[in-house]
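A.B. asks: generate a structure from the sequence data that follows.
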Amino acid sequence: MSNKGTGKKISQASAMRRVELGLARRRRREERFRRLSFSAVVLSIGFLVLLFASIISNGWSAFLRTDILLDVHFDKAVLDVNSLVNANYGKLIKQSMRELLPEVASRRDKRALYRLVSSGASYELQKMVVADPALIGKTVSLWLPADDLADMLLKGKIDRESPETERAMSDKQIQWVDHFIAQGRMKQHFNTTFFQAGDSREPELAGIRGAVMGSLFTLLVTLALSFPVSVAAAVYLEEFAPKKRWTDLVEVNINNLAAVPSIVFGLLGLAVFLNFFGMPRSSPLVGGMVLSLMTLPTIIIASRASLQAVPPSIREAALGVGASKMQTVFHHVLPLAMPGMMTGTIIGLSRALGETAPLLMIGMVAFIVDVPGNITDPATGLPVQIFLWADSPERAFVERTSAAILVLLMVLIAMNGLAVYLRQKFERRW
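C.D. replies: Okay, here's the model as predicted:
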């Protein structure tokens, strides 16, 4: 008996030992998995911080613009009162520049001096004189936009120490810029043009207003088309449609459409809306219709999930007091599901706001200077504007690309924050 008892104790101790070893291995595996998961989160946050740091470091300077102070004499001999729009305002700027540096004599040096002022400065003078012809004959001190090269020099984007043949500005131009800075005639101011102007070939004159308005009109069309259709489709499928094979087929196709690449919807819009129906190319109307097709599946899925979250007891109580099926849905179920539907709609619209490929396919990649005034005017979107600027060779467009990305990210963050706020404020706990 003693041998059997001893053997039994040994076997129990051996089993316990194996269990302890197994538990130790499992704890080590869990600890490794926890560390790997934590490292993945830290790595993701690190890449996100690196991305934002890169965008901010490249884009913050776009919110500043270099201006030059000129004493402009609105010479009557230059300005024809009968044709103020077509007057030679560039000549007035050249005269002002020569008065600042009268020692510049050669034609080549004069051309280099004139290039320090933006070509858009003459348009600003034109607007001023057309709005107030009483300026003719007077001398006015005005802050006018400097050329993008002078702007890049003040922002440290042009290396002064590099050889003259390897940089865009000559030594004389750099000396003139330093001279204007010392006199207080060249400074940096907040770049209101970036928010008030449309696109331009000149970086110092380019702005995002046209692209922002184009995106706004496009989203309005998308919202007007996708929200009612999506809610109606979700209500029918969830509350009224019989559970048959064709209903299952529709549900599967809706889920599949949510995963279709966005460029496919752009091709569909090109073939149907532009080529077949002949609708205006490069307009927010067509862009909104294309993005509506893309966002419909997303909003339908979110709306159905919101309807499913309403407890059956709400429906049963309404039906129990004599309400019809229609009254139950529209008076009780739909109001309770509406916050979730609104959240899904905002998320769908934020996705549509960041899309570029569908808009490229319908021609919203055109160079648009004028700010659109309605949904049928030629326009572009903010993501497409970013795409266009990223492809521009000028160094000054790099910072404007990053600044436009910052604006787009802020809008997207605000839209997603609104969705989170609505969900937390109106969400019901059943």
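A.B. asks: going forward, measure contacts and count neighbours with C-alpha atoms only.
C.D. replies: Noted.
A.B. asks: past the one helix or strand L69 maps to, which element shows up next along the chain?
C.D. replies: Per DSSP states H and E: L69 is located in strand 64-73. Later in the chain than strand 64-73, the nearest helix or strand by DSSP H and E is helix 89-100.
A.B. asks: pull the residues that contact that following helix.
C.D. replies: Helix 89-100 is contacted by residues 70-75, 78-79, 104, 110, 113-114, 121-123, 125-126 when judged by CA atoms under 8 Å, 6 or more residues apart in numbering.
A.B. asks: and what of stretch 401-418?
C.D. replies: By CA under 8 Å, 6+ apart, the surrounding residues in contact with stretch 401-418 are 55-56, 58-60, 62-63, 208, 346-347, 350, 353-354, 382-383, 386, 389-390.
A.B. asks: among those residues, which are in helices?
C.D. replies: In helices, defined here by DSSP state H, the members of these are 55-56, 58-59, 346-347, 350, 353, 382-383, 386, 389-390.
A.B. asks: out of those residues, who's the most crowded?
C.D. replies: With neighbours defined as other CA atoms under 10 Å, the most crowded of the ones in helices among the contacts of stretch 401-418 is L382; it has 26 neighbours.
A.B. asks: who does the strand holding L69 touch, helix- and strand-wise?
C.D. replies: helix 89-100, strand 139-145, helix 148-154, strand 186-190 (3 or more CA pairs under 8 Å, 6 or more residues apart in numbering; DSSP states H and E).
A.B. asks: go again with 6 Å.
C.D. replies: strand 139-145, strand 186-190 (3 or more CA pairs under 6 Å, 6 or more residues apart in numbering; DSSP states H and E).
A.B. asks: can I get the ones you listed in TSV including distance to G320 and mean neighbour count?
C.D. replies: Compiled in TSV, these are given as follows (distance: least, CA to CA, whole Å; neighbours: other CA atoms under 10 Å):
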stretch	distance to G320	mean neighbour count
strand 139-145	73	16
strand 186-190	65	17
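A.B. asks: which among those strands is found nearest to A317?
C.D. replies: strand 186-190 (60.8 Å; CA to CA).
A.B. asks: and the angle from that closest one to strand 139-145?
C.D. replies: Strand 186-190 and strand 139-145 are oriented at 60 degrees to each other (axes from the mean of the first three to the mean of the last three CA atoms, to 10 degrees).
A.B. asks: one more to line up against the first:
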Amino acid sequence: MTDLTQAQVRERIEKGLASRHRKEKLFRGLGIGSIAFGILAVVILFTDIISKGSGAFVQTAIQLEVHYDQQVLGIDKVDDESLTWANFTGVIRQSLRDRFPSVAGRSDKRELYTLISSGAPFTLRDRLAENPDLLGKSERVWLSADDDVDTFVKSLKDSKEGFRGRTSDQKAGWIEQLLESGELKKRFNTTFFTNGDSREPEQAGIRAALMGSLFTLLVTLALSFPIGVAAAIYLEEYAPKNRWTDLIEVNINNLAAVPSIVFGLLGLAIFINFFELPRSAPLVGGLVLTLMTLPTIIISSRAALKAVPPSIRQAAMGMGASRMQVVFHHVLPLAMPGMLTGAIIGMAQALGETAPLLMIGMVAFIVDVPTGVTDPATVLPVQIFLWADSPERAFMERTSAAIMVLLSVLIVMNTSAVLLRKKLERRW
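C.D. replies: A predicted model of the protein is given here:
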């Protein structure tokens, strides 16, 4: 009877162990599957963005023999006033007619003129301003093609059939002639990094949005980091533990979960309507993002202060240090790596925000590059939002390319936070 009972117990134990092992394998498989699914989703996302946005880093250009004819330009000398009123568009059109002399008829000529971007006259103006001796002479110049031409050229395959869009058969024939003669090429698109926004895709760039993001983040960092660190030091090192401090801690944790658009409404009501600060300025954007990132920085700073062993404080006090000396000479230097990590993560969160900045008017169409925190500006996420809503096909490339730039900056910031923490942190 006893041997039979032991056998039954052993059998039950073995069944129980087998069941536990099956559940552990199932749980492990679910974990691996979740990680694989997440990696697959990220790979698909990045592949889609890169495939759509990589074309924005190259731009189609057409080479023309340009003659700076004084009669066509309507000027007899090179100075600021003359260049302002000079007819560079007429010079480009004359060059196109010389390149395609067989084109006749008003409608055909109008279509021929659409090969070149509407921003090409500004390129000629800058060249003539840099080299006044070119007046009355000729030179071969590479000029940006129109966005429809750029889209068509980028979609061409071996069959010479690409996305036509608004490109007629006649226009496609001109493009093919330029390709065969080597007068049409795809070059690195410096305009994308040097220009501000534009209604024309081939002239649109992200420089104004990048500078706006930079000024906004500088204001945010200058305000949120010292205020957040000071609040964390007070709550962790000086504040008495009572219901008021508990209430403050609960509110800080709740503020970290408040939707960002609420902070935008708060900034609109206080900073713009009450204090009458300039709308669509990095100063106001930085103030709004400061309110949004403060809870994150306070929470991470308090966690960094808590991670410092109590023995550090006790040893410093035992040596006769005051409370302030303990905090600023011993605790704060040890907690600073964690605080900096939290600040960088908060800045990365602020860089990717759109909703609160839309509420304070940073959705405006900004062409000029801002030079200060009070100049009208937009930011990179808002620029992406504006381009994504544009009907032109070429803006789809710009949207994906701007997303690539934004993700690259965010990856650099988050990687810097991890490396900084590993380099500066101390283990006890």
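A.B. asks: format the helices and strands packed on strand 64-73 of structure 1 as a markdown table; extra columns: distance to T6 of structure 1.
C.D. replies: As requested, these are exported to a markdown table (distance: least, CA to CA, whole Å):
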| stretch | distance to T6 of structure 1 |
| --- | --- |
| strand 139-145 | 97 |
| strand 186-190 | 89 |
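A.B. asks: show me the one of those strands that comes nearest D370 of structure 1.
C.D. replies: Each of these was scored for nearness to D370 of structure 1 using CA to CA, and the closest is strand 139-145 (19.6 Å).
A.B. asks: residues making contact with the closest one?
C.D. replies: 67-73, 118, 121 (CA atoms under 6 Å, 6 or more residues apart in numbering).
A.B. asks: so stretch 308-328 of structure 1 matches what in structure 2?
C.D. replies: Residues 306-326 of structure 2 are matched to stretch 308-328 of structure 1 when aligned by TM-score structural alignment.
A.B. asks: figure out how far stretch 15-30 of structure 1 is from the centre of its chain.
C.D. replies: 53 Å (CA atoms, centre = their mean, to the nearest Å).
A.B. asks: in structure 2, what range does that stretch match?
C.D. replies: Stretch 15-30 of structure 1 lines up with residues 9-24 of structure 2 when matched by TM-score structural alignment.
A.B. asks: average offset between the matching stretch and structure 1?
C.D. replies: Compared with structure 1 after the fit, stretch 9-24 of structure 2 shows a mean deviation of 1.4 Å (mean CA distance after the TM-score superposition for structure 1).
A.B. asks: on that earlier part again, buried residues in the match of stretch 308-328 of structure 1?
C.D. replies: Neighbour-count burial for stretch 306-326 of structure 2 flags 308, 313, 316, 321, 326 (criterion: 16 or more other CA atoms under 10 Å).
A.B. asks: just to revisit the earlier point, closest to L154 of structure 1 out of the helices and strands packed on strand 64-73 of structure 1?
C.D. replies: Among these, the nearest to L154 of structure 1 by CA to CA is strand 186-190 (8.3 Å).
A.B. asks: helices or strands up against that closest one?
C.D. replies: Here strand 186-190 of structure 1 is seen to pack against strand 64-73 when contacts are counted using 3+ CA pairs under 6 Å, 6+ apart.
A.B. asks: count of neighbours near I45 of structure 1?
C.D. replies: Using other CA under 10 Å, I45 of structure 1 has 12 neighbouring residues.
A.B. asks: how about it, secondary structure?
C.D. replies: For I45 of structure 1, the assignment made with DSSP: H, G, I helix; E, B strand; the rest coil gives helix.
A.B. asks: so what corresponds to it in structure 2?
C.D. replies: Counting by TM-score structural alignment, I45 of structure 1 corresponds to I39 in structure 2.
A.B. asks: what of I375 of structure 1?
C.D. replies: I375 of structure 1 maps onto V373 in structure 2 when the alignment is built from TM-score structural alignment.
A.B. asks: and for that match, the neighbour number?
C.D. replies: Neighbourhood size, V373 of structure 2 [other CA under 10 Å]: 21.
A.B. asks: I'd say it and P282 touch.
C.D. replies: Yes. At 4.9 Å, V373 of structure 2 and P282 qualify as touching, with contact defined as CA atoms under 6 Å.
A.B. asks: rewinding a little: can you tell me which of the buried residues of stretch 306-326 of structure 2 is closest to F152 of structure 2?
C.D. replies: For the buried residues of stretch 306-326 of structure 2, the closest approach to F152 of structure 2 (CA to CA) belongs to V308, at 61.3 Å.
A.B. asks: can I take it that that closest one is in a strand?
C.D. replies: No. Using three-state DSSP, the assignment for V308 of structure 2 is coil, not a strand.
A.B. asks: which residues are in contact with the alignment partner in structure 2 of G288 of structure 1?
C.D. replies: Here G288 of structure 1 is matched to G286 in structure 2, going by TM-score structural alignment. Counting by CA under 6 Å, 6+ apart, G286 of structure 2 touches 216, 219-220.
A.B. asks: name the SS class of the closest residue in space to T345 of structure 1 that isn't next to it in sequence, please.
C.D. replies: Residue nearest to T345 of structure 1 in three dimensions, not counting chain neighbours: I299, with 5.4 Å by CA to CA, 6 or more residues apart in numbering. Per three-state DSSP, the local secondary structure of I299 of structure 1 is helix.
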